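S.K.: What follows is a predicted protein model with its sequence.
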Amino acid sequence: MHEQTERIRESGFTDHVLVCTNARDSEHAACAEADGDEVYAAVKTWLRERGVFWSQVHVAETSCLGLCSADGTAIAIHPRGRWYSDVCPDDVPTLLETEFGPDATRLGRSDTDDE
């Protein structure tokens, strides 16, 4: 095992957006059926357009984040400690602008920065 915290910080990484794309064969809601792939693509597009995708902001598909809904996808943004449910592809620009600023210049904040 190798800790990579310093290397990642030195590379300029500041934030991680986790997008649930979990699918399941059951009667319960899952993000895959609630446009999870489309939300994931919209997140990547918004970040690419601002030049921060995979440089400062990493994006990852995840399995269940515990916020299942038939009305949209779950997203977590760290280190901010922000959690969202029911996110639709059209919600992504507003959500990311609220979190990161219109030009993605408010990066590297934690949930305690607003207190």
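M.R.: Ah, there it is. Residues are numbered from 1 along each chain as shown.
S.K.: When you work out contacts or count neighbours from here on, use the C-alpha atoms and nothing else.
M.R.: Fine.
S.K.: Strands of the chain, residue ranges please.
M.R.: Taking DSSP state E, the strands of the chain run over residues 15-20, 57-62, 73-78, 82-87.
S.K.: can I get those strands in CSV with mean neighbour count?
M.R.: Output for the strands of the chain, formatted as CSV (neighbours: other Cα atoms under 10 Å):
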stretch, mean neighbour count
strand 15-20, 24
strand 57-62, 17
strand 73-78, 24
strand 82-87, 16
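S.K.: is it possible to export these to TSV including distance to residue 41?
M.R.: Output for those, formatted as TSV (distance: least, Cα to Cα, whole Å):
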stretch	distance to residue 41
strand 15-20	10
strand 57-62	10
strand 73-78	12
strand 82-87	13
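S.K.: Next up, a structure to set beside the first:
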Amino acid sequence: MLKPKYHIFVCTSCRINGQQKGYCHTKGSVDITTKFMEEIEDRDLGGEVMITNTGCFGICNDGPIVVVYPQGVWYGAVSEDDVEEIIESHIENGKIVKRLLI
């Protein structure tokens, strides 16, 4: 596998034992992750963008949390409706979505 240009992490409140429960999970982060995967596939970005679900980032009040590397950009209060904008603006055009920044 080639090193992706971008790596997107989505908190899904996944616990070490595999259970998903917590703030981001209750706010739809699994659906957000799925939406990212669909957008990446629909836009043929699979070789450039990797998506990973994570455990808690520790800032639950700002969740659901999405972090984009290599820039280390942290987005908060992300919804499914924000995914297309993040992909189009940040991933495809290199412009951070300022209204979601933490």
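M.R.: Cool, the structure landed. This is a predicted model, so every value here is computed, not measured.
S.K.: hmm, back to that, and of the strands of structure 1, who's closest to residue 34 of structure 1?
M.R.: Between residue 34 of structure 1 and those, the tightest spacing by Cα to Cα is seen for strand 73-78, at 5.8 Å.
S.K.: which helices and strands does the closest one pack with?
M.R.: In terms of contacts (3 or more Cα pairs under 8 Å, 6 or more residues apart in numbering; DSSP states H and E), strand 73-78 of structure 1 is packed against strand 15-20, strand 82-87.
S.K.: Relative to residue 35 of structure 1, which of the ones you listed is closest?
M.R.: Closest approach to residue 35 of structure 1 among those is made by strand 82-87 (8.7 Å; Cα to Cα).
S.K.: Next, the angle strand 15-20 makes with that closest one.
M.R.: Per axes from the mean of the first three to the mean of the last three Cα atoms, to 10 degrees, the angle that strand 82-87 of structure 1 makes with strand 15-20 is 40 degrees.
S.K.: Counting by contacts, list what strand 82-87 of structure 1 packs against.
M.R.: Against strand 82-87 of structure 1 (3+ Cα pairs under 8 Å, 6+ apart) you get strand 73-78.
S.K.: mean offset of the strand it packs on relative to structure 2 (after superposition)
M.R.: Once fitted to structure 2, strand 73-78 of structure 1 is off its aligned match by 0.5 Å on average (mean Cα distance after the TM-score superposition for structure 1).
S.K.: what inclination does that strand have with respect to strand 15-20?
M.R.: Taking the same axes, to 10 degrees, one finds strand 73-78 of structure 1 and strand 15-20 inclined to each other by 160 degrees.
S.K.: Can you tell me how far residue 12 of structure 2 is from residue 64 of structure 2?
M.R.: Between residue 12 of structure 2 and residue 64 of structure 2 the computed distance is 8 Å (Cα to Cα, to the nearest Å).
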